[in-house]
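Asker: got a structure for you, letters missing:
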């Protein structure tokens, strides 16, 4: 009698986890965050509700982890061959060009339906759920902002940015307006818009 191999629980768990990620992101995009439920995610993923509660405490936790995973996949897909996605913003020696390149990619991501609905849901929920907001900032936003800090410090070393400038504050000159316009829908976001933000941030408003 041929003995069958025992089921691989690790593979089964990973398959279930992936199904839950996909279900959470899909539901938020289709019905919105308020109508997305643990029950709905479980049904969509083909798993029991108890499976979800074994790994997460709430639908917000599920969505945050699913979105972090989606962001990591996108970063790996966008990386050049041999490039580590954690390397961050390219350093060609032309600060304006490097910032424009990255901000254009950010615009593309914010306008991508796969990212837009969960991004808005997490940003909105993070305003009322302090713990979720802190995790969203700590796990996703701040690591991305630190990539700008590294690039601006490199520009300082090259003499392209004044040495007394605080990179963590300076990056907000072009990142914060983009985030505000997108979140509050005060105007369209585009490559031309972020290019202008970089020009205004680096070269100022006064005549030269």
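Answerer: Structure received. Just so we're clear, the structure is a prediction, and the values are computed from it rather than from any experiment. Numbering: from 1, shown residues only.
Asker: alpha carbons only for contacts and neighbour counts from here, please
Answerer: Will do.
Asker: give the contact list for the nearest residue in space to residue 95 that is not next to it in sequence.
Answerer: In this structure, residue 95 finds its nearest non-sequential neighbour in residue 155, 6.7 Å apart by CA to CA, 6 or more residues apart in numbering. Shown in contact with residue 155 (CA atoms under 8 Å, 6 or more residues apart in numbering): 93, 95, 161.
Asker: Please check the residues you listed and keep the buried ones.
Answerer: Neighbour counting over the contacts of residue 155 (16 or more other CA atoms under 10 Å) leaves 95, 161 as the buried ones.
Asker: Which of the contacts of residue 155 lies at the shortest distance from residue 117?
Answerer: residue 95 (31.2 Å; CA to CA).
Asker: quick one: that closest one from residue 18, how far?
Answerer: Per CA to CA, to the nearest Å, residue 95 is found 38 Å from residue 18.
Asker: State which helix of this protein is the longest.
Answerer: helix 9-31 (DSSP state H).
Asker: where does the residue nearest the centre of the chain land in three-state SS?
Answerer: By CA atoms, centre = their mean, the chain has its centre lying nearest to residue 71, at 5.2 Å. Secondary structure, DSSP: H, G, I helix; E, B strand; the rest coil: residue 71 is helix.
Asker: wait, what's in contact with it?
Answerer: So residue 71 contacts nothing (CA under 8 Å, 6+ apart).
Asker: Next, please give the residue ranges for the helices of this structure.
Answerer: Per DSSP H, the chain carries helices over the ranges 9-31, 38-45, 49-55, 59-78, 95-110, 113-128, 130-136, 142-157, 167-170, 172-184, 191-203.
Asker: Below is structure B, check it against A:
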């Protein structure tokens, strides 16, 4: 008699988890964070809502994990080294490359809706906000820190500069325009931010 194999629960769980990730991201993109619900995510993923509550305490937690997974998959598809900070020896050029890529990502519908949702949710939920910073934001900011420290060692940045503060001169303007939609984001704007941050505003 042929041996009957029992279902692989781990594979089934992974399929369900992947379906929930995709459902959360697509639903938030279509109807917005406020109108997305656990019930809606469960229905779209083809699972019971109790499955979601067994793994996550809230829709914000689902979305955060789904967004992290989205980034991980993009990094894996891009290949090793694709998401490292460039170091060509030209600090201004490297910063412009990264900020231009940041503009493209902020304006990409795949990333924009969940990014805005998590940012908004993190403001009213301190625990989620802290997780967002630790798991998503800070690892990216540390790439700037390391590149600026290399620039300090090369004499391209003053030795007394705190890289953690300096990087905020670069990323904060983009975040401000994106969050408040005050003016359009563009590559030209990203380039200007780098020029102003590195050159300063006072005459030399």
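Answerer: Sure, I can see it. The model shown is predicted, which means the values in this text are computed figures rather than measured ones.
Asker: what range in structure 2 matches stretch 129-138 of structure 1?
Answerer: Aligned by TM-score structural alignment, stretch 129-138 of structure 1 falls on residues 125-134 of structure 2.
Asker: can you list contacts of that stretch?
Answerer: With contacts defined as CA under 8 Å, 6+ apart, stretch 125-134 of structure 2 is touched by 60, 61, 64, 118, 119, 121, 122, 123.
Asker: Trace the residue nearest to the centre of structure 1 over to structure 2, please.
Answerer: Under TM-score structural alignment, residue 71 of structure 1 pairs with residue 71 in structure 2.
Asker: Pull up the gap between that match and residue 162 of structure 2, please.
Answerer: Separation of residue 71 of structure 2 from residue 162 of structure 2 (CA to CA): 28 Å.
Asker: Also residue 201 of structure 2?
Answerer: 19 Å.
Asker: higher neighbour count, those two?
Answerer: Just comparing residue 201 of structure 2 and residue 162: by other CA atoms under 10 Å the higher neighbour count belongs to residue 162, 12 against 9.
Asker: Return the residue of structure 1 aligned against that one.
Answerer: Counting by TM-score structural alignment, residue 162 of structure 2 lines up with residue 166 in structure 1.
Asker: if I pick its match, what's in contact with it?
Answerer: Neighbours of residue 166 of structure 1 in contact, by CA under 8 Å, 6+ apart: none.
Asker: Relative to residue 107 of structure 1, how far out is it?
Answerer: According to CA to CA, residue 166 of structure 1 stands 25 Å off from residue 107 of structure 1.
Asker: which stretch among the helices of structure 1 comes nearest residue 88 of structure 1?
Answerer: Of all the helices of structure 1, it is helix 142-157 that lies closest to residue 88 of structure 1, at 5.4 Å by CA to CA.
Asker: neighbours around residue 150 of structure 2, how many?
Answerer: Neighbours of residue 150 of structure 2 (other CA under 10 Å): 16.
Asker: now the residue mapped onto it from structure 1: how far from residue 148 of structure 1?
Answerer: In structure 1, residue 150 of structure 2 lines up with residue 154, judged by TM-score structural alignment. Distance, residue 154 of structure 1 to residue 148 of structure 1, using CA to CA: 10 Å.
Asker: shared neighbours, those two?
Answerer: With CA under 8 Å, 6+ apart as the test, residue 154 of structure 1 and residue 148 reach no residue in common.
Asker: Show the contacting residues for residue 117 of structure 2.
Answerer: Taking CA under 8 Å, 6+ apart, one finds 28, 32, 33 in contact with residue 117 of structure 2.
Asker: try 6 Å this time
Answerer: Contacts for residue 117 of structure 2 (CA atoms under 6 Å, 6 or more residues apart in numbering) come out as residue 33.
Asker: got it, and residue 32 of structure 2?
Answerer: Residue 32 of structure 2 touches nothing, counting by CA under 6 Å, 6+ apart.
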